[in-house]
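> coords please:
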Amino acid sequence: MRDAAGTGLRLRLAAKIPIPLDLSLSIAPGELLALVGPSGAGKSTTLRCIAGLHRAEQGRIDCAGATWFDPPTGQDLPPHRRPVGLVFQDYALFPHMTAAANVLAAMGHVPRPARADRVRELFAMVHLSGLEDRRPAELSGGQQQRVAVARALARDPAILLLDEPFSAVDRATRRRLQAELAALRRSLAIPILLVTHDLEEALALADRMVVMHRGRGLQTGTPAELLTRPASAEVARLLDLHNLFQGRVERHEPEATFLRWGDRLLEVAPAPEHPPGALVDWLVAGAGVVLHRRGRPSAGERENPVPARVLDLLPMGEEARITLDVGDEARGTLGFSMPLHAALRNGLAAGEGCTVSLLREAIHLMPQVPPDDRVILAGPARA
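Purely as a prediction, here's the structure:
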């Protein structure tokens, strides 16, 4: 494997046609960065720019201490000169060749006497030892994708690019491949860029995520940062975060900010960046919604109590997904999860009344975006 220590990837891309791009990002050696966003956001185009398969109008790409793309100097390395390991959604294996031959095809830079040992090493790394002589048609989808990963690593790449790598396999196989990638990446000292539509996949694998929309990177951060502190309601919707409402900042006190939400006044953590009178979007994480238990009140229930009515209780194994009508003027609903036995013990059912508290530290305020600029996405709620 190449020694890319201290170098990683730095990228800046700009274009108006055929696909708009306005993106800057960096990936450290050993880091996995995920690009997430809706179809047409520019995720795969970004990956193709790095691989040299698409040329942006402007920008710069530096990787492993070398400049791959820099229009002002005329630098634009062709794909075969960029040490990239690329894994496609559809495997892209040669059907007439064995699995080992597919991997050997990427080893033109390796001395011939060393190739056989390197193939065995790679097949062991991706848990395919003993299957070297099978052709792609004789392998399952998951096994074919492991061959594709081995072939990508056979190039001794300076960066590993994964374009929706597990979307063509069933859910159980996808989870196994994700676990194997999580283990494999610990032995790789190169940056990894993952393009995915699967938010759960990104959350499970990524050190950081970039939320993209219309070719722009709207926010970069750790999964925890993006899920609890999105930069805007637009980002929250792209991440399928619900519990999203609108309000107005009422006032600031030394240890709290007060938020007007309809006829309610909520206490939130100090947010002096939003002046009194400012209209804001706000959300509360599902973990910050506390059910008032019947007959057993707790200290946390004193924070921002909100009367509600159960719209739906969806059992999900040992958990229950609760959706509440909280009388929001824009008809927004509040969702959270809790153990199913606790929900039943507290008498939760469709149509029943209850009270919940919204913990102040879990409430996050965001500048309100004009309606014409909002992203409206349909989909299941995520607390």
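> C-alpha from now on. contacts and neighbour counts both.
OK.
> Name the residues that touch the helix or strand hosting Ala34?
Assigned by DSSP states H and E, Ala34 belongs to strand 32-36. With CA atoms under 8 Å, 6 or more residues apart in numbering as the test, strand 32-36 has contacts from 27, 43, 191-199, 202, 205-212.
> now, which of those residues lie within helices?
Among the contacts of strand 32-36, the ones falling in helices (DSSP state H) are 43, 199, 202, 205.
> here's the other one to compare against:
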Amino acid sequence: MAAEITIHLVKTFPGRPPIRARIRYPVEGATVLILFGPSGSGKTTILRSVAGLEWPEEGTIRFVSRVWLETASGIRVPPQERHVGYMSQDYALFPTYTVTGNIAYGLSHLPSAERKKRVDEVMELFQLRGLEQAKPRELSGGQQQRVALARAVAPRPLLLLLDEPLSALDAPTRLHLRDELRVLLKQLALPSIIVTHDWAEALTLGDVMAVIRAGEVLQVGAPIDVFSRPQNADVARVVGVETVVKGRVVEATGGMLRVSVDGTALLALEAESIGPDVFACIRAEDVVLEQGRASVSSARNHLTGTVQSVTMLGALARVTLDCGFPLVAMVTRSTVEEFKLAPGLVITAAIKAGAVHLVSRQEA
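Sure thing, here's the model as predicted:
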């Protein structure tokens, strides 16, 4: 029987919808679960419940063979006995401690020599050499994040819990450290649960993703499956990106990247630290439908597709095309009527290169 994590809980708060989470998924050495949803949806409460920092009124939390919570049997394992690593959104570094002191904080149970050895190992892993005596205020945002992560990992936890680990960083640093964090998590071979509301982080970091809204878990699955095949309209509204497909960068020239998606070529703007394996992400409102080829168009992508379905949504319509890969467009009702959009119709989809957003992925 495969090892699993089970999270079933009910947690109530005054004046807010109750959190009713049911998540169960197989876990291996480096499996990353993403808790994804808007602010206030209950993601952090679920994470803190797994850590033992929140106590649900009802529920069960199991990690492999360990039962951390089972309210029906009166089992409530305290945080310090769960052996998890926890990193909060603001990092919570001790301002008067050095980098070494912060990392060593959770190692007081070890003899002095072992504690020093473990701190040295973690300093090396997280590229913190030369900062041993620095205080948090002397570090950059990226360095603070690495110190906080190193402190969480140093005691060799069974499970790593990260609450919005990149949100405190500026955009360029966040982009760089997103890929770096994925590599580190794989190197650590440590199961992790990460809270985020950023879809690019979810795709980059996650193996499994739970979409949460108003305390309810709406869908659980591989991130690309959830983004590209939301099981209902509520999930589609939360994830917000209608087309997410796997691709491979095959050429870079003139500031453009040519990406092959199941044999179909897409042009995207060149970006740093991208490829060769990517997710190509396109929002439905960035897809323009044309009959034939428009005489004047700044779009670099003109894809011939066959209409698979047309779903009316009031004044708008969601149109799904087969362009060699599934592509979703959002158009007006008048466009549906003018083009006589219906299943089987062949039409052109125009997409600007800047609207094709590439996110790095690691090929299994």
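> Nearest to Arg294 of structure 1 among the ones in helices among the contacts of strand 32-36 of structure 1?
Comparing these against Arg294 of structure 1 with CA to CA places Leu199 closest, at 35.6 Å.
> Give the aligned equivalent of the closest one in structure 2.
Using TM-score structural alignment, the equivalent of Leu199 of structure 1 in structure 2 is Trp199.
> show me the residues around its match that make contact.
Here Trp199 of structure 2 is in contact with 36, 239 (CA under 8 Å, 6+ apart).
> what about the longest helix in structure 2?
Max-length helix for structure 2 by DSSP H is helix 171-188.
> ok so, going back, show me which of the contacts of strand 32-36 of structure 1 are buried.
Buried members of these, counted by 16 or more other CA atoms under 10 Å: 27, 43, 191-197, 199, 202, 205-212.
> Out of those, which sit inside strands?
With DSSP state E as the criterion, strands contain 27, 192-195, 208-212 from among those.
> Can you name the two of those residues that sit furthest apart?
Farthest pair in those (CA to CA) is Ile192 and Met212. Separation: 17.2 Å.
> Leaving out sequence neighbours, find the closest residue to the counterpart of Gly141 of structure 1 in structure 2.
Using TM-score structural alignment, the partner of Gly141 of structure 1 in structure 2 is Gly141. In space, and not counting its chain neighbours, Gly141 of structure 2 is closest to Leu169: 5.9 Å by CA to CA, 6 or more residues apart in numbering.
> Equivalent analysis for Arg260 of structure 1, please.
Leaving aside its chain neighbours, Arg260 of structure 1 sits nearest to Arg248 (5.1 Å; criterion: CA to CA, 6+ apart).
> Burial check on that neighbour, number of neighbours?
22 (other CA atoms under 10 Å).
> Is it in a helix, a strand, or coil?
strand (DSSP: H, G, I helix; E, B strand; the rest coil).
> Which secondary structure element is home to Ile322 of structure 1?
Secondary structure assignment for Ile322 of structure 1, by DSSP H and E: strand 319-325.
> From what I see, Gly215 of structure 1 and Pro20 are in contact.
Yes - at 5.3 Å, Gly215 of structure 1 counts as touching Pro20 under the criterion of CA atoms under 8 Å.
> overlap in contacts of the two?
Common neighbours of Gly215 of structure 1 and Pro20 (CA under 8 Å, 6+ apart) are Gly42.
> And the counterpart of Leu316 of structure 2 in structure 1, how close does it get to Thr73 of structure 1?
Matched by TM-score structural alignment, Leu316 of structure 2 corresponds to Gly332 in structure 1. Using CA to CA, to the nearest Å, we find Gly332 of structure 1 at a distance of 53 Å from Thr73 of structure 1.
> now swap in Arg135 of structure 1 and tell me
44 Å.
> between these two, which one's more packed in?
Applying other CA under 10 Å to Arg135 of structure 1 and Thr73 shows that Arg135 carries more neighbours, namely 19 against 7.
> Report the contact partners of the residue lying closest to the more buried one once chain neighbours are set aside.
Nearest in space to Arg135 of structure 1, with sequence neighbours left out and distances taken as CA to CA, 6+ apart, is Thr98 at 4.3 Å. Neighbouring residues of Thr98 of structure 1 by CA under 8 Å, 6+ apart: 132-136.
> Among those residues, which one lies nearest to Leu47 of structure 1?
Using CA to CA, the contacts of Thr98 of structure 1 come closest to Leu47 of structure 1 at Pro136, 25.2 Å.
> Tell me where structure 1 has helices.
Using DSSP H, the helices of structure 1 run over 43-51, 99-104, 112-125, 141-154, 171-184, 199-205, 223-228, 233-238, 340-345.
> for the ones you listed, which one sits closest to Arg360 of structure 1?
Of all those, helix 223-228 comes closest under CA to CA, at 12.8 Å.
> gap between Asp328 of structure 1 and Leu161 of structure 1?
Relative to Leu161 of structure 1, Asp328 of structure 1 is positioned 44 Å away (CA to CA).
> which one of those two has more residues nearby?
The neighbour comparison of Asp328 of structure 1 against Leu161 (other CA under 10 Å) goes to Leu161, with 25 against 14.
> Pretty sure Asn304 of structure 1 sits against Arg360.
Yes - using CA under 8 Å, Asn304 of structure 1 is in contact with Arg360, at 7.4 Å.
> which residues do these two both contact?
Joint contacts of Asn304 of structure 1 and Arg360 (CA under 8 Å, 6+ apart) are 266-267.
> what about stretch 246-266 of structure 1, start to end distance?
Across stretch 246-266 of structure 1, the terminal residues are separated by 12 Å (CA to CA).
> Which positions in it come out as buried?
246-252, 256-261, 266.
> a markdown table for those residues, including distance to Gly6 of structure 1?
Formatted as a markdown table, those follow (distance: CA to CA, whole Å):
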| residue | distance to Gly6 of structure 1 |
| --- | --- |
| Gln246 | 44 |
| Gly247 | 45 |
| Arg248 | 46 |
| Val249 | 45 |
| Glu250 | 48 |
| Arg251 | 47 |
| His252 | 44 |
| Ala256 | 42 |
| Thr257 | 42 |
| Phe258 | 45 |
| Leu259 | 45 |
| Arg260 | 48 |
| Trp261 | 48 |
| Leu266 | 47 |
